[in-house]
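In: no FASTA, just this:
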């Protein structure tokens, strides 16, 4: 089964209105055979959607509650009202800096689904896990604990991000990525059955123009979640280009998908 490549950017705590020109350049370079999505800080969602209406814009986190006394947080309803179509959840920086548990990440995914938004669910092992030979065990445990009810490929993607590779310039070998994605796919098959074959698995962790082609075309890698290299068109567009497949297929991540459109896509590019 062919799954369309998804290249998603995560700006983290970076960017201001002046940086929106980079989104315009990224949108201009987008091609119809690769899906592109950018998660931006909450302050930029509304102007980003206005600047690049043809690009999928998302949040970087969401609170599991729909509303309430949660100062400084943002709900799925708020993300949707701002024009976002998805959110990143469970990023290792949230898990480590904010102490997020698998149960909390699962609740966040379910909140997004309640409001018709998509989720990019992050999982990944630490360097200690990798060095002890427990990498697969830890990632599978995280996936089982974080996977939301009603998990389905029309709204959920999984991003494997080894913690030790994020922002370090170090990446696992293509063989190690393929091994991990195989374990993730097998676990999904046990948990959700046949739909597991359609869920897109992204790789994240120091993805650059130099290593993108090798990583993106390794077996069972359906795209990338890109951090620092997504901040400028000059560094992000080459990764988008490296993702170009020989043939287009099903499984897109788009605004139409968020509205439950018939073709279920995640980043519609006209």
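Out: Good, I have the coordinates. The model shown is predicted, which means the values in this text are computed figures rather than measured ones.

In: only C-alpha atoms for contact and neighbour calcs from this point on.
Out: OK.

In: pretty sure residue 56 contacts residue 45?
Out: No. At 10.4 Å, residue 56 does not count as touching residue 45 under the criterion of C-alpha atoms under 8 Å.

In: gap between the residue most central in space within the chain and residue 70?
Out: Closest to where the C-alpha atoms of the chain average out (C-alpha atoms, centre = their mean) is residue 120, at 3.7 Å. Summarising the geometry, the distance separating residue 120 from residue 70, computed by C-alpha to C-alpha, to the nearest Å, is 23 Å.

In: same deal with residue 85?
Out: 22 Å.

In: Determine the three-state secondary structure at the residue sitting furthest away from the middle of the chain.
Out: With distances taken from the mean C-alpha point of the chain and given as C-alpha atoms, centre = their mean, the most distant residue is residue 69, at 27.9 Å. Here residue 69 is recorded as coil under DSSP: H, G, I helix; E, B strand; the rest coil.

In: Could you measure from it over to residue 26?
Out: Applying C-alpha to C-alpha, the value for residue 69 to residue 26 is 37 Å.

In: just so I have it, where are all the strands in the stretch 151-270 of the chain?
Out: Listed from the start of the chain, the stretch 151-270 of the chain has strands (DSSP state E, counting those that start in this stretch) covering 156-160, 200-204, 223-226.

In: mind checking how far the first one is from the chain centre?
Out: Taking C-alpha atoms, centre = their mean, to the nearest Å, one finds the center of strand 156-160 at 6 Å from the center of the full chain.

In: Over to the shortest one?
Out: Strand 223-226 sits 7 Å away from the centroid of its parent chain (C-alpha atoms, centre = their mean).

In: Structure two is appended below for comparative analysis:
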């Protein structure tokens, strides 16, 4: 699919441009994004009657994760699980929920097999004398298939550094867990035009450490949009996602750029998910507060239907 972009810097109240834009990044604001590999696109430019395709730049399945963070009680989670078990979910979506560690067993033993379970964090190596930490082995023992790493709250509240997060991801992958690898810029970094610089640096820390990208989903979460009610516009999110995919193409491989799912997080809800999902490089969502409401989370999962283009 041919992709074009108007000059977003003139449309957005918070700019995306780096201080010293390279010709490549500066061309993001031009009329054509022709430097991106057209092979990464799934072309739907030649319509044929009665055919439906998913208009996604990546070749992976739509992915929606629910990060419950430090929320919930046994009773509230029982109700949430009942809502999720009764929800009608589109079949062509990978759906994952990440409860607090103490409730993983409750969730895993009662939630439908349609929904996989993730940890919210894991230790950088094998378990042992690390008070308060959670090991990859423990997550696997409880039936988890995924772990969220590099979330902004771990970076900016707990103080985890890029290299440490990359090592965590490498260990989790080596032990067979999928990784939801979070990246994203602070408000002051965006206002300073450093969005690309920050995101590429965080992405590089994963690339320098991980043995393979086969079980990685990248979650772009602008920190200024997490839990604030402020959401990156579809155009803002798409511009960053397409730049991330191009970075993967140039620094890892075209195959990884095509296969790796890049999802968006940051105040996603049932009211804005459909418009965000329409963007070609947005391959799903990592959802915070709205994932605690079963019917609304189902609406977000089912926003995959806005990606379906009759052709």
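Out: Nice, thanks for sending it over. Just so you know, these numbers come straight off a predicted model, no measurement behind them.

In: Between residue 85 and residue 70 of the first structure, which has more neighbouring residues?
Out: For residue 85 of the first structure against residue 70, the residue with the higher neighbour count under other C-alpha atoms under 10 Å is residue 85, and the figures read 33 against 10.

In: distance of the equivalent of that one over in the second structure from residue 225 of the second structure?
Out: Residue-level alignment of residue 85 of the first structure against the second structure, with TM-score structural alignment as criterion, gives residue 145. Here the distance between residue 145 of the second structure and residue 225 of the second structure works out to 27 Å (C-alpha to C-alpha).

In: Check residue 75 of the second structure too.
Out: For residue 75 of the second structure relative to residue 225 of the second structure (C-alpha to C-alpha), the value is 29 Å.

In: Of the two, give the one with the bigger neighbour count.
Out: Neighbours per residue, other C-alpha under 10 Å: of residue 75 of the second structure and residue 225, the larger number sits with residue 225, 19 against 8.

In: before we move on, the earlier item: return the most buried member of the strands of the stretch 151-270 of the first structure.
Out: Neighbour counts averaged per stretch over those are highest for strand 223-226, at a mean of 29; criterion: mean count of other C-alpha atoms under 10 Å.

In: Over in the second structure, find the residue span that one aligns onto.
Out: Counting by TM-score structural alignment, strand 223-226 of the first structure lines up with residues 284-287 of the second structure.

In: mean per-residue distance, the matching stretch to the first structure?
Out: Once the two are superposed, stretch 284-287 of the second structure sits an average of 0.2 Å from its aligned residues in the first structure (mean C-alpha distance after the TM-score superposition for the first structure).

In: just to revisit the earlier point, any idea which of the strands of the stretch 151-270 of the first structure gets closest to residue 41 of the first structure?
Out: Checking the strands of the stretch 151-270 of the first structure against residue 41 of the first structure by C-alpha to C-alpha gives strand 223-226 as the closest, at 14.8 Å.

In: List the buried residues of stretch 145-158 of the first structure.
Out: When neighbours are counted by 16 or more other C-alpha atoms under 10 Å, the buried residues of stretch 145-158 of the first structure are found to be 146, 147, 148, 151, 152, 153, 154, 155, 156, 157, 158.

In: Spit out the contact partners of the last one.
Out: It stands for residue 158 of the first structure. Contacts for residue 158 of the first structure (C-alpha atoms under 8 Å, 6 or more residues apart in numbering) come out as 120, 121, 122, 123, 199, 200, 201, 202.

In: State the distance from it to residue 196 of the first structure.
Out: With distances taken as C-alpha to C-alpha, residue 158 of the first structure is found 11 Å from residue 196 of the first structure.

In: what sits in contact with each of the two?
Out: Looking at what touches both residue 158 of the first structure and residue 196 (by C-alpha under 8 Å, 6+ apart), there is no common residue.

In: quick one on the thing from earlier: would you mind giving the strands of the stretch 151-270 of the first structure as TSV with distance to residue 111 of the first structure added?
Out: Conversion of the strands of the stretch 151-270 of the first structure to TSV gives the following (distance: least, C-alpha to C-alpha, whole Å):
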stretch	distance to residue 111 of the first structure
strand 156-160	12
strand 200-204	20
strand 223-226	21
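
In: now for those strands, which one comes closest to residue 210 of the first structure?
Out: By C-alpha to C-alpha (comparing all of the strands of the stretch 151-270 of the first structure), the closest turns out to be strand 223-226, at 13.1 Å.

In: okay, now the residue mapped onto residue 20 of the first structure from the second structure: neighbour count?
Out: The criterion is TM-score structural alignment: under it, residue 20 of the first structure has residue 78 as its aligned partner in the second structure. Close neighbours of residue 78 of the second structure, defined as other C-alpha under 10 Å, add up to 16.

In: State whether residue 78 of the second structure is indeed within a strand.
Out: No. Counting by three-state DSSP, residue 78 of the second structure is located in no strand; its state is helix.

In: gap between it and residue 124 of the second structure?
Out: When distances are taken as C-alpha to C-alpha, residue 78 of the second structure and residue 124 of the second structure turn out to be 31 Å apart.

In: what do you get for residue 291 of the second structure?
Out: In this structure, residue 291 of the second structure and residue 124 of the second structure are separated by 27 Å, where distance is defined by C-alpha to C-alpha.

In: Counting neighbours, go ahead and name the busier of those two.
Out: Applying other C-alpha under 10 Å to residue 291 of the second structure and residue 124 shows that residue 291 carries more neighbours, namely 27 against 19.

In: Just to check, the more buried one is in contact with residue 67?
Out: Yes. Taking contacts as C-alpha under 8 Å, residue 291 of the second structure lies within contact range of residue 67: 6.7 Å.

In: on that earlier part again, and the strands of the stretch 151-270 of the first structure: which comes nearest residue 6 of the first structure?
Out: Closest approach to residue 6 of the first structure among the strands of the stretch 151-270 of the first structure (C-alpha to C-alpha): strand 223-226, 4.6 Å.

In: Can you name every helix or strand that the closest one contacts?
Out: Applying 3 or more C-alpha pairs under 8 Å, 6 or more residues apart in numbering; DSSP states H and E, one finds that strand 223-226 of the first structure contacts strand 6-10, strand 200-204.
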